[in-house]
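Asks: one predicted model, sequence on top.
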Amino acid sequence: MDKNILSIDIGTSSVKISIVSIHNNSYEIKSQSKCYYDTQRIRANNLPPNYSQQNVKIIFEAIDNALKSIKFDGQIDSITVCGQMHSCVLWNHRLFDEPFDPQNLRFDMISDNYDWTDGRCNEEFLKTLPKPDSFADKVSSGFGCATLFWLKRFKPDYLNQFDRCGTIMDWFVCLLCRLNIVSISIHNAHAWAYLDPIKPGWNLDILKQAEFPVHLLPKPVESNVIVGQTQFQWHSIIKPGIPVYVAIGDLQAMMFLAFKDNPDAIVLNMSTAAQICRLLVDKDLTLKIPRKSQLPIQSYDYYPFKNNEYLLVAPSLNGGNVLQSFMGFIQSTVKCLTNNDLTRTEIWEKLFHQFPTEFSNNDQSDEENFISIKPTLFGERHDLNSVFTVNISGGKQPSLFNIINCLCFELIQNVFNMMPNVSETIQNNFKQKIQTKLICTGSVIANNPILQRSLLLVIRRILYENNENKNNNDMLLLSNLLQSSLIDIEYVDKCDADVGCFILTKGAMIRRMDVNRNLMLFINGRPLPASSSISFSAIQIRDRISGRQIPLRIMARRVG
């Protein structure tokens, strides 16, 4: 029988919803909907420029509109949610006392969403925080625990009105299920800092000693656990009684989709931000993740993924958001000079159409050396003092095409610089005539020929600068990487986190197969029928009165 999953991705700039039907080991996307936030309304006003807070009411309205517009007549069997890993929302448990009414939800009992771009925790403040006991032993601004430390120190009265917190997705899951106890996945808890994903558990002793409000912290659970069931009817899609999984990280969800058939690939994702990712599999359980503070450079991280797998990630804060800001600058300039209103889409279309032929020719040399751009408009977590700069030399006057071409090139170069072993892998594979698979995800790069050309130029620079003999036959391959079988670049527009979210969750389900007819499975002394389907990580047995969790005993006994 087909199973239909409603999967929701609560992103930084939009909400994406997919309804996916599973049949055996295959799936089909039945319906999709996407709703962008109102950029003027979602940001809180009158805040310092380095603060970044999103209005939860606007996010909720986007979810409501996306649900309203999706087309599906069937029954939803489960719900999965993913989104902004570092985000932090606070609320009061009384928020869910009243019956759900999307028109009268008490948003005065909910804080703003402090998102991952928030920079209120400057370097001086971060130095005053205790060191986490985890391989992620450095805290960055925008991390949930850093935000809570800041609120505790500078806005204690404001903080005291709340008694619950989680990511924006955790809040939404609690809303769907009217949960009093907040659960957070290992993915998202790790992104908050002060969590050891190996145990797993919060660094409670460290936090208590630093007078952190530990009573607010959600409960960490594995990333494939059902935490509740929907409690109300919402449009025609959501009905009472639908199982809801704990929310997971959007990056892990997207990377699961990207690595599913290409575990050895290098993945470059460019959406609002940008990341380069690689998959690490600890097959024999001997992998020792180094401490962040002990890494030779501080620009990459290890993220928990699933089972004994980790993601090696270079997370740049600068991606499509920088290009969006530049388009906004062009918009305002055109408006000021001509009184014409152009949308950002129209500007991109004109750039693509008019982009000179020589700029799209991959035989061209790297960017003109008379202009250079440092594209870190939003800084970087490993370099809080990083700024956006433009340098023009030689008395030349750059054109708009020179600038946008250079900006795209430097955005790609910046994220490659953050993970040097990727460049080393490309160089070594090329020397040994081994193919390098590079998967590019996100619509920002999948639909942008200027960024795609920039990627080729960056790869060519990596290979050229490492080539010891500039006259050998390899240099012919470098003249046009598109013709080289050693560099396989795939652009994937549809590598959506909401789709990856449901696949990652589906992968956690274990069906008891009839492998040995002489075995019977017992749970807490009771035989389990051979036809049963269970998820071991989702089983929780609790005393109805005390709420205490009862130990789970699973035993296989040979019978017959």
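Replies: Cool, the structure landed.
Asks: going forward, measure contacts and count neighbours with C-alpha atoms only.
Replies: Fine.
Asks: what's the nearest residue to E309 once chain neighbours are set aside in contact with, if anything?
Replies: Spatially, and ignoring its direct neighbours in sequence, E309 is nearest to V281 (4.5 Å; C-alpha to C-alpha, 6 or more residues apart in numbering). Residues in contact with V281 (C-alpha atoms under 8 Å, 6 or more residues apart in numbering) are 308-310.
Asks: what is the burial count for Q209?
Replies: Each residue near Q209 was counted by other C-alpha atoms under 10 Å, and the total is 9.
Asks: ignore what I typed, I meant D101.
Replies: By other C-alpha under 10 Å, 11 other residues sit near D101.
Asks: tell me which element it falls in.
Replies: Using DSSP states H and E, D101 sits in no helix or strand.
Asks: re earlier: CSV for the contacts of V281, including distance to P449 and secondary structure?
Replies: Shown next, in CSV, are those (distance: C-alpha to C-alpha, whole Å; DSSP: H, G, I helix; E, B strand; the rest coil):
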residue, distance to P449, secondary structure
N308, 37, coil
E309, 33, strand
Y310, 32, strand
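Asks: just give the nearest non-adjacent residue to the residue nearest the centre of the chain, would you?
Replies: Nearest residue to the geometric centre of the chain (C-alpha atoms, centre = their mean): L251, 2.9 Å. Closest residue to L251 apart from its sequence neighbours, by C-alpha to C-alpha, 6+ apart: A497 at 7.0 Å.
Asks: list the residues that contact that neighbour.
Replies: Counting by C-alpha under 8 Å, 6+ apart, A497 touches 9, 82-83, 250-254, 257.
Asks: just the element for C440, please.
Replies: Using DSSP H and E, C440 falls within strand 436-441.
Asks: next secondary structure after that strand?
Replies: Sequence-wise, the next helix or strand downstream of strand 436-441 (DSSP H and E) is helix 443-446.
Asks: which secondary structure elements does that next one contact?
Replies: Using 3 or more C-alpha pairs under 8 Å, 6 or more residues apart in numbering; DSSP states H and E, the elements in contact with helix 443-446 are strand 266-270, helix 449-466, strand 487-492.
Asks: contacts for it next, please.
Replies: Residues outside helix 443-446 that contact it (C-alpha under 8 Å, 6+ apart) are 270-271, 320, 440, 451-452, 491-494.
Asks: most widely separated two among these?
Replies: The span of the contacts of helix 443-446, defined through C-alpha to C-alpha, is set by L451 and K494 at 17.3 Å.
Asks: more neighbours: the two, which one.
Replies: Remark: of L451 and K494, L451 carries more neighbours, 23 against 14, as counted by other C-alpha under 10 Å.
Asks: re earlier: in a markdown table, list the contacts of V281 along with distance to L521 and neighbour count.
Replies: Supplementary listing: the contacts of V281 in a markdown table, determined by distance: C-alpha to C-alpha, whole Å; neighbours: other C-alpha atoms under 10 Å:
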| residue | distance to L521 | neighbour count |
| --- | --- | --- |
| N308 | 26 | 14 |
| E309 | 28 | 16 |
| Y310 | 32 | 20 |
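Asks: here's the one I want to compare it with:
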Amino acid sequence: MAGSEAAGRPAPAYVLGIDLGTTSVKAALLVGAERGQSVAESCSRETRAHTGSLEAGPQGMEQNVQTIMRALNECLAALPQQQLQRVSHIGISGQMHGIVFWRKEKGCKWTECGTGPAFEPEEVSHLVTWQDGRCSPTFLSSLPVPQSHVSLATGFGCATVYWYLKKRLKKSGFPVHLLPEVGDPGSIAGRTICAWHGIPKGAKVGIALGDFQCSVYSCLTERTDAVLNISTAAQLTISMPPGFQPPETPDASSAVTYFPYFNGDYLAVAASLNGGNVLATFVNMVTRWIEELGLQIQESAIYTKIIKAALAQNDSQLSVHPTIFGERHVPEQLASVTNIAVSDLSLGHVTRALCRGIIENLCSMLPVQRLLETGVRRILGSGSALARNKVLRQEVERIFPFPVVYGKDIDAAVGAAMVMFHRK
């Protein structure tokens, strides 16, 4: 870089991608090159933002916005200042479907930190996330039918707004003025009003994008690829043919949703609510049992031990249907364990069966036969749960009759930056 500047060539401009995820935030700096873009630097921080909801009760899933933004500021502060000073565009993605409210003109305040001005949320509500379960099937059935091919589900922002309206007001129409304007992906929402962690004043900021589409955009180059992501939740995705249009009316019983993608295309998505969160719940359950026996073991150590135990068991006759969080197309569905035999009661057998159940559940939503009919030739595997769990990877390769490629840079922050890079 120094040599380029010394030779009289201008220093390269960077595009910053930010992803506000369910469990962590990530920032990625992309720089242009003759053969495309490359990730120059990236940083992530866990948010640890979950907070209880007295109003919604145990079904509520909310996050503290101040905690999320604190993690974002820490993330940006860890990136090299000299590169942030060359950022010309910012792309933003975040967890989809949830909602947060703020007072107009008082959504944030600017404060000074070690790297210069930073903004913090001021008069804002908690974030009601996509995992929120306060809207029961009965409540959802009482709402107007959406003029969309996508069915309404608990955790969707509009459903949450209706829940607040009906809980606090006797009669009220939907506050349409709260909804954001819809723009083209990559279009500019505005510019930074002052320097921010070294990012220059006037940097162009793109409109917010869904983290799911950005994740797919970061890796999907061939229509014959399917993308399997297992993080907090799990998704299996395929590209629909050019010109495809989804049905005009929603089918609440369908396990597949058609998500709008870039350039007028659509993705067929089996979006399961049960992924890494199921394994996390299982580990938490084992931890509580151990504590009740008067012992103490760190959850991280338990996770390592149960995966090791499962790797020692090549098979298990146990059948685990792991839908403890329900599914949007069958929200009342619970989890179950069947085919229990004395020979399959070890921790390794149960863990192996649980991992297989997560993959089988996803496969039941978007079957192998449909993948074959669509022309899928390989699967791109991604996500934190899949990356750290060899048993999950073994079960993916056992169930799907396609080559599975791991290690692809499937990353919403990178995807958000790529969208802005390609449209700047």
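Replies: On my side now, so go ahead. Everything quoted here is computed from the prediction, not taken from an experiment.
Asks: so after superposing, what's the score?
Replies: Superposed pair, TM-score by TM-score structural alignment, normalised by the length of the second structure: 0.88. Supporting alignment: 407 aligned residues with a C-alpha RMSD of 2.6 Å.
Asks: between the helices and strands packed on helix 443-446 of the first structure, which one is closest to K127 of the first structure.
Replies: Across those, K127 of the first structure has its closest neighbour in strand 266-270 (30.5 Å, C-alpha to C-alpha).
Asks: mean offset of that closest one relative to the second structure (after superposition)
Replies: On superposition with the second structure, the mean distance recorded for strand 266-270 of the first structure (mean C-alpha distance after the TM-score superposition for the first structure) is 1.1 Å.
Asks: now the element after that strand, going C-ward?
Replies: strand 274-281.
Asks: which is the next helix or strand following that following strand?
Replies: Beyond strand 274-281 of the first structure on the C-terminal side, the first helix or strand identified by DSSP H and E is strand 301-306.
Asks: what range does that next one cover in the second structure?
Replies: Strand 301-306 of the first structure lines up with residues 257-262 of the second structure when matched by TM-score structural alignment.
Asks: would you turn the contacts of V281 of the first structure into a markdown table with distance to T147 of the first structure?
Replies: Formatted as a markdown table, the contacts of V281 of the first structure follow (distance: C-alpha to C-alpha, whole Å):
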| residue | distance to T147 of the first structure |
| --- | --- |
| N308 | 30 |
| E309 | 28 |
| Y310 | 26 |
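Asks: quick one: which of these is nearest to Y302 of the first structure?
Replies: Y310 (6.5 Å).
Asks: could I get the full set of helices for the second structure?
Replies: Shown for the second structure, the helices assigned by DSSP state H span residues 2-6, 65-77, 81-84, 137-141, 157-168, 211-217, 276-292, 299-311, 347-365, 368-374, 384-388, 390-399, 412-423.
Asks: re the thing from before, out of the contacts of A497 of the first structure, which is most surrounded?
Replies: Highest neighbour count within the contacts of A497 of the first structure, by other C-alpha under 10 Å: C82, with 32 neighbours.
Asks: quick check, that one in contact with I10.
Replies: Yes - counting by C-alpha atoms under 8 Å, C82 of the first structure does reach I10; the two are 6.3 Å apart.
Asks: mutual contacts of these two, please.
Replies: Counting by C-alpha under 8 Å, 6+ apart, the residues touching both C82 of the first structure and I10 are M169.
Asks: verify the stated contact: F325 of the second structure with T281.
Replies: No - if you go by C-alpha under 8 Å, F325 of the second structure and T281 don't touch, sitting 10.4 Å apart.
Asks: out of the two, which sits in the more crowded spot?
Replies: F325 (20 against 12).
Asks: next up, the contacts around the more buried one.
Replies: 273-274, 331, 334.
Asks: do C495 of the first structure as well
Replies: 254, 257-258, 441-442.
Asks: do the same with L143 of the second structure
Replies: Residues counted as contacts of L143 of the second structure (C-alpha under 8 Å, 6+ apart) are Y162.
Asks: which residue lines up with it in the first structure?
Replies: Under the alignment (TM-score structural alignment), L143 of the second structure pairs with L129 of the first structure.
Asks: relative to G21 of the second structure, how far out is D184 of the second structure?
Replies: As judged by C-alpha to C-alpha, to the nearest Å, D184 of the second structure and G21 of the second structure stand 22 Å apart.
Asks: which one of these two is surrounded by more residues?
Replies: G21 (19 against 11).
Asks: from K152 of the first structure, how far off is the alignment partner in the first structure of the more buried one?
Replies: Aligned counterpart of G21 of the second structure in the first structure: G11 (TM-score structural alignment). Noted for G11 of the first structure: a distance of 26 Å to K152 of the first structure, by C-alpha to C-alpha.
Asks: any chance of the helices and strands packed on helix 443-446 of the first structure in TSV, with distance to R43 of the first structure too?
Replies: Converted to TSV, these look like this (distance: least, C-alpha to C-alpha, whole Å):
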stretch	distance to R43 of the first structure
strand 266-270	22
helix 449-466	28
strand 487-492	30
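Asks: please identify the most buried of these.
Replies: Most buried of those, by mean neighbour count (mean count of other C-alpha atoms under 10 Å): strand 266-270, with a mean of 25.
Asks: which residues in the second structure does that one match up with?
Replies: Under the alignment (TM-score structural alignment), strand 266-270 of the first structure falls on residues 226-230 in the second structure.
Asks: and what of stretch 186-202 of the first structure?
Replies: So in the second structure, there is no equivalent range for stretch 186-202 of the first structure, judged by TM-score structural alignment.
Asks: and what of stretch 500-508 of the first structure?
Replies: Aligned by TM-score structural alignment, stretch 500-508 of the first structure corresponds to residues 415-423 of the second structure.
Asks: distance from the matching stretch to the first structure after superposition?
Replies: Average distance, stretch 415-423 of the second structure versus aligned residues of the first structure after superposition (mean C-alpha distance after the TM-score superposition for the first structure): 2.0 Å.
Asks: how about that stretch: buried residues?
Replies: Residues 415-421 are the ones in stretch 415-423 of the second structure that count as buried (16 or more other C-alpha atoms under 10 Å).
Asks: hang on, the earlier thing: and the helices and strands packed on helix 443-446 of the first structure: which comes nearest D73 of the first structure?
Replies: strand 487-492 (29.1 Å).
Asks: show me the contact partners of the closest one.
Replies: With contacts defined as C-alpha under 8 Å, 6+ apart, strand 487-492 of the first structure is touched by 435-443, 445-446, 481.
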